[in-house]
Every structure is written in structure tokens, then in C-alpha cells.
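*Asks:* Sequence and predicted structure below; questions after.
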Amino acid sequence: MVRPSLASAAAFLVACLLAAPLIVSPASRAAAQSTLNDLHKAEAVVEAVWRDLPLGFRRALFIEPDTANGYGVFVARESNVFASGEALVVYAEPVGYGYRPIEGGRYTFGFDVDFLVKRPDGTILAGQENFERLSLTSRERVREFQITLKLTVRGLAPGSYEVVFRTRDIASDKEATMTLPFEMVE
């Protein structure tokens, strides 16, 4: 007697379920449509609030290198202390950015980013305009967008500093800065 393996039995069950017609009662269908309508109304309210928001950041922090794998998917760095030549990697979640419609019913959005490295007293030690351009094209107005910035700093004496990233929205005239203090050690 041949007994099917658990895997083949599971595969057979899945195939049967996929082949079966979906039976939904009219009441269930109406409830689902009502729920979808409520969702669309709520999304319209969120979109209106989003448009009125100034550009800002829900979260901005140093993370471990190579750990940003999507929105909310990262490993936070436990300290803001860096050695010369070590990469400062920043993860940020922007809010309030715009969307520019493009062909095919799609949208483009993102940022041009400048940076400064300063002493806490405001003395600028380094910087670059248009350091990075981060953008995305989508069929949806995506609000879960994360940016990751990597900057390697060399030649700073041990001490306290700040890195300032100025982000300029590519789809509107909005801009915002994020400032993260950090320490350099030998």
C-alpha cells in the first residue's frame, strides 16, 4: 500500500481549494463592499492631511550598515559613536512629501539631499549640495517610503559633531532638515 506524503497531501488539498468556486452570500458581498467604501473614504482623509503636512520625518536615526531592507525594516545602531573611516548610515521615514503625476497613470516622488558636517557651535566643516537623489516611481501614492543615507567621515578629531541632511522634495517646493549628533573617537 502506498501512502501519500504529508507534502503531497497538502499540495492536493491546496489544488482542490483553488479549483473550487468561491461562494459568497449577497450579504457578505454587500458587507465587503461597504467596508471597502469606508476604507476609500478614510484614505481620502489621510491624503488630504498628508498634502497639508509640512515635509518632515516620522523617524530619523543611525542604523547598522546594510540592514535597511524596506520601510521599518532595519537594525538600529546602539550608539552615535563612530571611528574615523566608519560609515554613518541614517535611516529616515519622511512624511508630507508630494507626488508628481507622470505618463501611464504613475507618480514619481523623492528627494534631492544635501549634507553638512558641523561642530555643535555651528562651524561648518564639510558639506555637499546634491549629495544624493532618492526617488521612486509607482502606480500608487506611496506613504511608506524610507530613505537611507550613507556618509563616511575621515579626518575629524575626536569630539562632538552634527550631521545635517537637507531634503528637498522633487515633487513640490517643500524642504526639511534632519540633524543627528554624533561623536568621533580615535
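*Replies:* Arrived safely.
*Asks:* okay, CA-based contacts and neighbour counts for the rest of this
*Replies:* Noted.
*Asks:* So which bits of the longest helix along the chain are buried?
*Replies:* Determined from DSSP state H, the single longest helix within the chain is helix 26-52. Across helix 26-52, burial judged by 16 or more other Cα atoms under 10 Å covers residue 50.
*Asks:* packing partners for that helix?
*Replies:* Of the remaining helices and strands, none touches helix 26-52 by 3 or more Cα pairs under 8 Å, 6 or more residues apart in numbering; DSSP states H and E.
*Asks:* next helix or strand past that helix?
*Replies:* Per DSSP states H and E, helix 26-52 leads on to strand 56-62 as the next helix or strand towards the C-terminus.
*Asks:* Which of the residues in that following strand are classified as buried?
*Replies:* 56, 60-62.
*Asks:* How about stretch 164-176?
*Replies:* 164-171, 174-176.
*Asks:* Over to stretch 133-147?
*Replies:* Under 16+ other Cα under 10 Å, the buried positions of stretch 133-147 are 134, 137, 141, 143, 145-147.
*Asks:* Equivalent analysis for stretch 155-162, please.
*Replies:* Of all the residues in stretch 155-162, those buried under the rule 16+ other Cα under 10 Å are 156, 161-162.
*Asks:* What lies in contact with it?
*Replies:* The contact list for stretch 155-162 (Cα atoms under 8 Å, 6 or more residues apart in numbering) reads 84, 117-120, 179-186.
*Asks:* swap in stretch 38-55?
*Replies:* Under Cα under 8 Å, 6+ apart, the answer for stretch 38-55 is 94-98, 169, 174-176.
*Asks:* thought residue 99 was touching residue 108?
*Replies:* Yes. With contacts counted by Cα atoms under 8 Å, residue 99 reaches residue 108, the gap being 5.8 Å.
*Asks:* neighbour-wise, which of these two wins?
*Replies:* Neighbour count, other Cα atoms under 10 Å: between residue 99 and residue 108, residue 99 has more, with 22 against 19.
*Asks:* just to revisit the earlier point, the buried residues of strand 56-62 into a markdown table, with extra columns for distance to residue 71?
*Replies:* Putting the buried residues of strand 56-62 into a markdown table (distance: Cα to Cα, whole Å) gives the following:
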| residue | distance to residue 71 |
| --- | --- |
| 56 | 16 |
| 60 | 12 |
| 61 | 13 |
| 62 | 15 |
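*Asks:* Next one for the comparison:
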Amino acid sequence: MPKFRFALATPAGGWGDVDTTTYDVVVSPLPSGISFINDMLNGSKNAMRRALGLILAASLATAAHADPLADLAAAQKATVEAWSKVAFSQQNVTFVTEPSEGYGVYKPRGSNVFKPGEPIITYGEPIGYGWKQLPDGLYEMHLMADLDIVDTSGEVLWGKQGYMDTHLRSHKQNMEFKFDMTLTLDGLSAGKYKLHYTLHDMTSGKTSSFDEDFELASGS
């Protein structure tokens, strides 16, 4: 059977230095396959160098064109566009122990049972509202809320339009906007009730509503 001699090069401390070992191998007469192996082994070093060169060039090109501030500005623009498609609503609505100190800075109450005369404080975060553009590069966010107190039969015991009126002016199209609504009930019998709020976005004209169930304990 024919013999085939080839040299296998292995790295010896770097790509510039190699140890070469020669082998005599007895093979079946498959010249095309052997030729492929020989070409592969002899060309592996150059192929690896070319691959590393391409990777390095791509890395340098990426680094040269990287602009984190531009990426951030593009992300903020995309966020505003996504916000404009969100339905006007509210999230993270909860009873709190005291008025919040800022957006997301609140203390959940953990109970919806209140004593007579105890303040009922509701925290919430509106989403999907609009921004009214004002002179001097300002934007205004303006929300109003109506409130109804409803008993278990669905009867409205008390209501007030414009119960809350809050707005914010900023040089940014703020998406961190919160509300606190405080209610103190006197003269209402012990029992279970519902707070029905209707939010109005005064910029877009859109409305949203939500309910909070609560219980008024008997006096001690």
C-alpha cells in the first residue's frame, strides 16, 4: 500500500515558532482525501492568522464607533415612543402609612382596615399620560381625579369631582409621576366599602378608573 509523509506543526511558545514532526503513514489509495488533510494541516497556521486578524479588525471597528451617550439617547427616544402607545392607566396602587416621599418611595400599609377618623392614604403611579409642551422648553403633566365612596350594594354614599388636582412642570418628559390621595371619614358606620377613583389626563383627555376595597372598624 502507498505511503504518505506529512509534517505536523504544533505551537512552541507562540505562533511564530513551531516544532515540526514528520510522520510516515500507510494509507489506502485515497489521494483526494489525503490531499485535503495535507492542505488543511499546512494551511492551518495561515488560516488561524487570518481569522485572528478579522476578529481584531472587527473589535477595533466596534470600539471606534461605540458611543454610549448616543446609545442612551436613542434608547430614551425609543422609550418615549413606546410610552405614547401605552394606554392611560395606573400601577402600584396601594394604601400607605403616610404620604410618599417621592416616586416609588412609599410605605405599604399592609391592611385595608381603618379606625374611625384614621386617614386613608392611597398611593399610585399613573402611566401612559401625555405631556403638554409649554414655552421655554417645558413639559406639563396634569392629572385630576374624581372620588366616589360606594357601599356593598353599589350605592354611592358620597362623591366629589376634582377630588385631586396635581400637575408637574419639567424640562423632561417625565415618566416618574406619582399621586397621593388622603381621605378622612367621620360619621360613616362600621362596615365594608369601596373607593372608586376616576383619573383624568388633562393633556390627552383620556380617563382611567380603579377601585380600592376597605373596611371601617367599629369605634373602641
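*Replies:* The structure has been received and is ready for your questions. What you are looking at is a predicted structure, and each value in this text was computed from that prediction instead of being measured.
*Asks:* Quick test: name the residue nearest the centre of structure 1.
*Replies:* Nearest residue to the geometric centre of structure 1 (Cα atoms, centre = their mean): residue 146, 1.4 Å.
*Asks:* With secondary structure and distance to residue 51 of structure 1 as new columns, can the buried residues of stretch 155-162 of structure 1 be given to me in a markdown table?
*Replies:* Shown next, in a markdown table, are those (DSSP: H, G, I helix; E, B strand; the rest coil; distance: Cα to Cα, whole Å):
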| residue | secondary structure | distance to residue 51 of structure 1 |
| --- | --- | --- |
| 156 | coil | 40 |
| 161 | strand | 34 |
| 162 | strand | 30 |
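*Asks:* could you pull out the helices for structure 2?
*Replies:* Under DSSP H, structure 2 gives helices at 31-65, 68-83.
*Asks:* Any idea which of those gets closest to residue 112 of structure 2?
*Replies:* Proximity to residue 112 of structure 2 (Cα to Cα) singles out helix 68-83 among those, at 31.7 Å.
*Asks:* what residue of structure 1 takes the place of residue 76 of structure 2?
*Replies:* Counting by TM-score structural alignment, residue 76 of structure 2 lines up with residue 43 in structure 1.
*Asks:* From residue 37 of structure 1, how far off is its match?
*Replies:* Residue 43 of structure 1 sits 10 Å away from residue 37 of structure 1, going by Cα to Cα, to the nearest Å.
*Asks:* quick one, strands of structure 1?
*Replies:* Along structure 1, counting by DSSP state E, strands occupy 56-62, 81-83, 87-95, 100-102, 106-118, 124-138, 147-152, 159-169, 175-185.
*Asks:* Let me have those strands in CSV, extended by distance to residue 31 of structure 1.
*Replies:* Formatted as CSV, these follow (distance: least, Cα to Cα, whole Å):
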stretch, distance to residue 31 of structure 1
strand 56-62, 34
strand 81-83, 54
strand 87-95, 33
strand 100-102, 33
strand 106-118, 31
strand 124-138, 30
strand 147-152, 38
strand 159-169, 40
strand 175-185, 42
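*Asks:* I'd say residue 137 of structure 1 and residue 105 touch.
*Replies:* No. Residue 137 of structure 1 is beyond contact range of residue 105, at 10.5 Å (criterion: Cα under 8 Å).
*Asks:* mind listing what the equivalent of residue 176 of structure 2 over in structure 1 touches?
*Replies:* Alignment note (TM-score structural alignment): residue 176 of structure 2 maps to residue 144 of structure 1. Residues counted as contacts of residue 144 of structure 1 (Cα under 8 Å, 6+ apart) are 71, 93.
*Asks:* again, only using 10 Å
*Replies:* Shown in contact with residue 144 of structure 1 (Cα atoms under 10 Å, 6 or more residues apart in numbering): 70-72, 93-95.
*Asks:* which one among these gets closest to residue 26 of structure 1?
*Replies:* residue 71 (37.7 Å).
*Asks:* which residues touch that closest one?
*Replies:* 91-93, 143-147.
*Asks:* Just give me the match in structure 2 for it.
*Replies:* Checking TM-score structural alignment: residue 71 of structure 1 goes with residue 103.
*Asks:* likewise residue 129 of structure 1?
*Replies:* Using TM-score structural alignment, residue 129 of structure 1 sits opposite residue 161 in structure 2.
*Asks:* Same check on residue 157 of structure 1?
*Replies:* By TM-score structural alignment, residue 157 of structure 1 lines up with residue 189.
*Asks:* What of residue 62 of structure 1?
*Replies:* Per TM-score structural alignment, residue 62 of structure 1 is aligned with residue 95.
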